[in-house]
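Q: my questions concern the predicted model and sequence given below.
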Amino acid sequence: MTTLMMILGIVVFVIGLLFSIAWHELGHLSMAKLFGVRVPQYMVGFGPTIWSRKKGETEYGVKAIPLGGYIRMIGMFPPGPDGRLEARSTSPWRGMIEDARAQSFEELQPGDENRLLYTRKPWKRVIVMFAGPFMNLILAVVIFMGVMMTFGIQTQTTTVGKVSDCVIQQSENRTKCAKSDQAAPAKAAGLEAGDKIIAFNGTRVEDWSALQNDIRANPGKDVTITVERGGERLDLNTHLIRNQVSKSDGNGGYVEGQYVYAGFLGFTPASGIVEQSFGQSVDRMGDMMENGVESLIALPSKVPALWDAAFGDGPREDDSPMGVVGAARVGGEVFTLDIPPENQIAMMLFLVAGFNLSLFLFNMLPLLPLDGGHIAGALWESLRRNVAKVFRRPDPGPFDVAKLMPVAYVVAGIFICFTLLVLVADVVNPVRIS
C-alpha cells in the first residue's frame, strides 16, 4: 500500500509539474498572439513528440521529457547588420550567433515580414517574455494564499504547550534548572499546559506573533494574562522579567544564533494548523518571496555541500537545492505520511506552489537563455533608443540579442552541470520529509 501511495504521489506531482509548465508557456503564447507574432509551436516537455495537434497556425503538443517546455516564435532575433541570415564566418562564436539567428527565421513564410517578434516595440517584447514567469507567480500566489486562508498552515498558537520551571538565558543552551535560578513568571502565575491565552493586559490577542511582541515589549512590568481553561476564563497576574531570549524574526519565529534582552514570561507555545486571514497570508507570501530571493542568491554557496552530499559522506541539508526528481520523490513521500488526507493535499499543493515560485524567480534572472535575459535585452534597446531620441541622434535600431548567444551557451552549460549534480544528489542522498 505504501508503494502504491508513493507512486500516486509522484504521479500527482508530475501532473502538477506539467500543468505549471503548460501554464507558463500559455502566458508567452497568449501575449505573442495578442501582439500579432506568429507562433508555429507550443510544446510541453522536450525530446520526442508523443502527441501533437495543429490548430490554426500553431502546433500544440506534449513531448516525452517533462523537464520544461517552449513556444517557437518567428523572428526572435533581428537579421545581421547586412540584412543577411547565413553565417558569415568560420569563428565558432560567430557560428553560434548565426545559427541562433537562422533558427528564429527557419519557419518564415510569405506575409510574416510584419509578424516577427523583433519588430515589436520593446515594451511589447517585455510583456511577451514576462508573461510566462508571471503566470507561474500568479499560480503560486493563488495556491499559497488559497491553502493558507481555507485550510491553514502549521504555526505556533496562543495555546500553552509547556511551561518553563525557571529563568534560563537562551545562550546558555540548557534545560535543567539550577538552585539559583529564579522561577519563571508563567510558573509563578499558575499558567498550565493547554491554557489558551486570549488577552494580554485586557487586550485581546489573535495570534502568537502579536502575543510574543506584547510579552517582549514589557520587561519589568506587572501584567495580566487572560486564559481559557476547561471552558472557564481566568485572569492570571504576574511580573515579567528582563531576560536574554532568541531574536524574533517578526513573525513569531526566531533568528538562529542571535539574542536580545526583552520581557520574558516562560512558556513554549503549542503548534497547530491555523487558518490565516487575508492580511496574514499576504505577509507570509511576502516572506516567501523574500526567502526565495535569498535562497537564489545563496545558491552558489550551497554547491560544495551539495557535491559532498552527492559524492562524499556529507549530509543532505534540509535547505539543500532540489531538482524535479527530488521534488517528485518528496511528492511521493507526502502521500505515504500517516496524516489526514486533507493535510496531504495541502502539502502537495504547497509543493507545486513552491515549484512555481521558484520558476518565476529563476526565470527573472537577467541571463540568456532565460526569459529575464530577453527582457533585459528589450529594456536595453528601449533605453538606448530613447537616449538617441533625446540627443537627436540616429535610431540605433533593434538590439541584437543574438550577439549574446555565446554567453547563453556558457550559462546553459553551467545550468546543465548544476542540474546533473542536483539529480545525482536527489538519487543517492535525497532530501526527506518526516
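A: Sure, I can see it.
Q: alpha carbons only for contacts and neighbour counts from here, please
A: Will do.
Q: chain center to the longest helix anywhere in the chain, what's the gap?
A: For the chain, the longest helix by residue count, based on DSSP state H, is helix 2-34. With CA atoms, centre = their mean, to the nearest Å as the basis, helix 2-34 stands 16 Å off its chain's centre.
Q: over to stretch 308-319?
A: For stretch 308-319, the distance to the chain centre is 22 Å (CA atoms, centre = their mean).
Q: which residues are contacting that stretch?
A: Under the criterion CA atoms under 8 Å, 6 or more residues apart in numbering, residues 305, 306, 421, 422, 424, 425, 426, 428, 429, 430, 431, 432 lie in contact with stretch 308-319.
Q: and the comparison structure, right after this:
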Amino acid sequence: MSPVLLFILGVVFVAIGIAVSIALHEVGHLLPAKLFKVRVTKYMIGFGPTLWSRKKGETEYGFKAIPLGGFVSMIGMYPPNKEDGTVRPSSTGMFQSLASDARSLAHEEVGPADGNRVFYKLPVWKKIVVMLGGPAMNMLIGLALTAVLLMGFGTATQTTTIADVSKCQVKAGETVDPNSADCRLTPAAAAGLLPNDVITSFDGKSVTSWDELTGWIRTSADRQVSITVERDGVPVTTTVTPVLSARPVVGDDGRQAKSADGTLLYQDVGFLGIGAQTALVPQPASTVLPMAGENIKQIAGVVVNLPARVAGVAQAAFSEEPRDPNGPISVVGVGRVAGEVAAMEEVPMQSRVATLVGLLAGLNFALAVFNLIPLLPLDGGHVAGALYEGARRRVAKLFGRPDPGAFDIAKLLPVTYVVAVLLMGMGALLIYADIVKPVSLSN
C-alpha cells in the first residue's frame, strides 16, 4: 500500500474517531436528560444547515453541515424573567435583550404539558449530572481505549533480543569511522555477539528482562563474565568484559537528565555496546487507571497554561521561531500526525494502529478536561452555575430567607459570547499554525 494512501487512511481513522467521540459526548447529555424527564427537542452532530434528520418520539436526531461539534436542545434551559414571570424582561438594555432572546428560544417549544419538564426546574444535582454527562462519556471512552491499548496491543518494551551491536567504542558526543584505525571494538563486537541473538544468561544468572541485564552490565565494568545467547535456536556461550564508559543519565521522562545549570549529565558505568529490540507486550488491567491518570494530568497541565501555550503557538506561526511539539494543536494538526503515523512503513502495522488508538484516547481525555473549564458555553460553566444556585439556596435557607429560585444563567450570556469568540479565534489560530508550521513527528 502506498504511503499516500496510508496517510489518508490514518486521517480518516482519526476523523471518524473524533466524530464518534463527539456524538457519544452528546449522548452523555441526552441520556440523563431523558432519564430526568426533561423534554429534548434536538440531538445534532455538527452546526449550521441540517444535512439529514429524523424525528423519533419527541426528539429530532440529525447531522449538520459543519462537523465541528454537536449539541442537545432541552426546553427551558433558562428560567422566566423573575420580575414578571415571562420569558421577556421589562428592560430593553443590550444585555437584557441578549438574555431575553435566550429565554424566548429556551421556551418557544414549551407547551402546556411541559411545566415540569423544563431544565431549569431540575434539582441542582440533576443539572450537574446532565452537564457532566458529556465529559464523563469522553472519560469513559478514553479509559476504554487506554485499556485496549495497554491490554490488547501492549506497550513498547525492550526485550532480551539484540537489535544492534556497536562496532566501535565512542565517547559521548564523538563519532569514529568504523573502518579506521581509531576504531576500538566494543566488548560486544569483540565477543562476536550479533543482532537477533537472544540473551539468556549473564555471569551465570538467567536473564528475564533488558532492564535487569542493563543493571548487571553497568556494575560489571572491567570484569570478565560469561554470556549465553540463543542464535538460530542454538545456545552459544562466550565471555565479555564490559568497559567503563560515560553514559547518559536518563530521567523518569525517558530523556537525558540535566544539572541545575542545564548541563547534560553522564555517569561512568559498564558498557557492552548492544541495543535491545522492542516489542508490544500486553499489560495487566492494573496499569490502565495509572496510565489514564498520567494522561489526564499532562492534559490538565496544558489546559491550565493554555493562554501562554496559545501565545507561544502564535509567536511561532508568525515568526521563524520553532514550534513547541508539546503545545496545543487543532483537528488539522491531529489529522496530520495521524497520517504520518499511518504512513510509517518502517514501523510494524500493529504498532501504528496502537499509536492511533492511543491518540484517540488522549483526544477524549482532552475533550473531557477542556469541557470542564468553568466558563460558559462549556459544560463546566453550566456546572458552575448550578453549584452557585445550590449555594445561594443553602444560604437563603440558613438565614430563613425566601428561596431565591433557579439561577438565571442567561444573565451571563454576554460573557458567554466573549468566551465563544475567544474559543473560535483560538481554533482559527491553531488551524493556521498547523498549516503554515505544523507539528511533525520528524521535528
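A: Done, it's in. All figures in this text were calculated on a predicted structure; none of them were measured in a lab.
Q: re the thing from before, the longest helix of structure 1 against structure 2, how far on average?
A: For helix 2-34 of structure 1, the mean deviation from structure 2 after alignment is 1.7 Å (mean CA distance after the TM-score superposition for structure 1).
Q: count of residues packed around residue 172 of structure 2?
A: Residue neighbour count, defined by other CA atoms under 10 Å, stands at 11 for residue 172 of structure 2.
Q: and what of the one 3 residues further on?
A: Counted with other CA under 10 Å, the burial measure for residue 175 of structure 2 works out to 11 neighbours.
Q: and if you look at the one 10 residues further on?
A: A count of neighbours around residue 185 of structure 2, defined by other CA under 10 Å, yields 17.
Q: my read: it touches residue 165, true?
A: No - between residue 185 of structure 2 and residue 165 there is no contact under CA atoms under 8 Å: 10.3 Å.
Q: just give me the match in structure 1 for residue 430 of structure 2.
A: In structure 1, residue 430 of structure 2 lines up with residue 422, judged by TM-score structural alignment.
Q: check the offset of the host helix or strand of that match from the chain's centre.
A: Here residue 422 of structure 1, judged by DSSP states H and E, is contained in helix 405-428. Put simply, helix 405-428 of structure 1 sits 19 Å off its chain's centre (CA atoms, centre = their mean).
Q: ok so, going back, tell me how far the match of residue 430 of structure 2 lies from residue 78 of structure 1.
A: 36 Å (CA to CA, to the nearest Å).
Q: where does the aligned partner of residue 312 of structure 1 in structure 2 sit relative to residue 305 of structure 2, distance-wise?
A: In structure 2, the residue paired with residue 312 of structure 1 is residue 319, using TM-score structural alignment. Shown here: residue 319 of structure 2 relative to residue 305 of structure 2, a distance of 21 Å by CA to CA.
Q: got it, and residue 276 of structure 2?
A: Distance, residue 276 of structure 2 to residue 305 of structure 2, using CA to CA: 37 Å.
Q: these two - which one has more neighbours?
A: Counted by other CA under 10 Å, residue 276 of structure 2 and residue 305 do not tie: residue 276 has more neighbours, with 18 against 11.
Q: that one and residue 242 of structure 2, how far apart?
A: Counting by CA to CA - residue 276 of structure 2 and residue 242 of structure 2 are separated by 16 Å.
Q: mean deviation of stretch 414-427 of structure 2 from structure 1?
A: So stretch 414-427 of structure 2 averages 1.2 Å relative to structure 1 (mean CA distance after the TM-score superposition for structure 1).
Q: please apply the same query to stretch 350-369 of structure 2.
A: Mean for stretch 350-369 of structure 2 is 2.0 Å (mean CA distance after the TM-score superposition for structure 1).
Q: burial measure for residue 436 of structure 2, as a count.
A: 11.
Q: contact partners for residue 104 of structure 2?
A: Contact analysis of residue 104 of structure 2 by CA under 8 Å, 6+ apart lists 87, 88.
Q: so where does it fall, helix or strand?
A: Per DSSP H and E: helix 94-107 holds residue 104 of structure 2.
Q: any buried residues in that helix, and which?
A: 96, 97, 98, 99, 100, 102, 103, 104, 105, 106, 107 (16 or more other CA atoms under 10 Å).
Q: still on that earlier bit, just the buried ones among the contacts of stretch 308-319 of structure 1, please.
A: 305, 306, 421, 422, 424, 425, 426, 429, 430, 431.
Q: ok, of those, which one's closest to residue 125 of structure 1?
A: residue 422 (32.8 Å; CA to CA).
Q: just confirm that closest one contacts residue 320, I think it does.
A: No - between residue 422 of structure 1 and residue 320 there is no contact under CA under 8 Å: 9.2 Å.
Q: touching both of those two, which residues are there?
A: Common neighbours of residue 422 of structure 1 and residue 320, using CA under 8 Å, 6+ apart, are residue 306.
Q: does the residue nearest in space to the middle of structure 2 belong to a helix, a strand or coil?
A: Computing the C-alpha centroid of structure 2 and ranking residues by CA atoms, centre = their mean puts residue 362 first, at 2.1 Å. Three-state call for residue 362 of structure 2 (DSSP: H, G, I helix; E, B strand; the rest coil): helix.
Q: isn't it right up against residue 142?
A: Yes - here residue 362 of structure 2 reaches residue 142: they are 6.6 Å apart, a contact under CA under 8 Å.
Q: wait, is residue 69 of structure 2 part of a helix?
A: No - going by three-state DSSP, the assignment for residue 69 of structure 2 is strand, not a helix.
Q: how about it, what does it touch?
A: Neighbours of residue 69 of structure 2 in contact, by CA under 8 Å, 6+ apart: 22, 45, 46, 47.
Q: what is the nearest of those to residue 175 of structure 2?
A: residue 22 (50.7 Å).
Q: setting aside sequence neighbours, what's the nearest residue to the closest one?
A: Leaving aside its chain neighbours, residue 22 of structure 2 sits nearest to residue 69 (6.2 Å; criterion: CA to CA, 6 or more residues apart in numbering).
Q: got it, and residue 211 of structure 2?
A: Here the residue nearest residue 211 of structure 2, using CA to CA, 6+ apart, is residue 158, at 8.0 Å.
Q: how near is that neighbour to residue 279 of structure 2?
A: Taken as CA to CA, the span from residue 158 of structure 2 to residue 279 of structure 2 is 7 Å.
Q: the more surrounded of those two?
A: residue 158 (18 against 15).
Q: pull out the buried residues from the helix or strand encompassing that one.
A: Assessed by DSSP H and E, residue 158 of structure 2 sits inside strand 155-165. Using 16+ other CA under 10 Å as the test for burial, strand 155-165 of structure 2 gives 155, 157, 158, 159, 160, 161, 162, 163, 164, 165.
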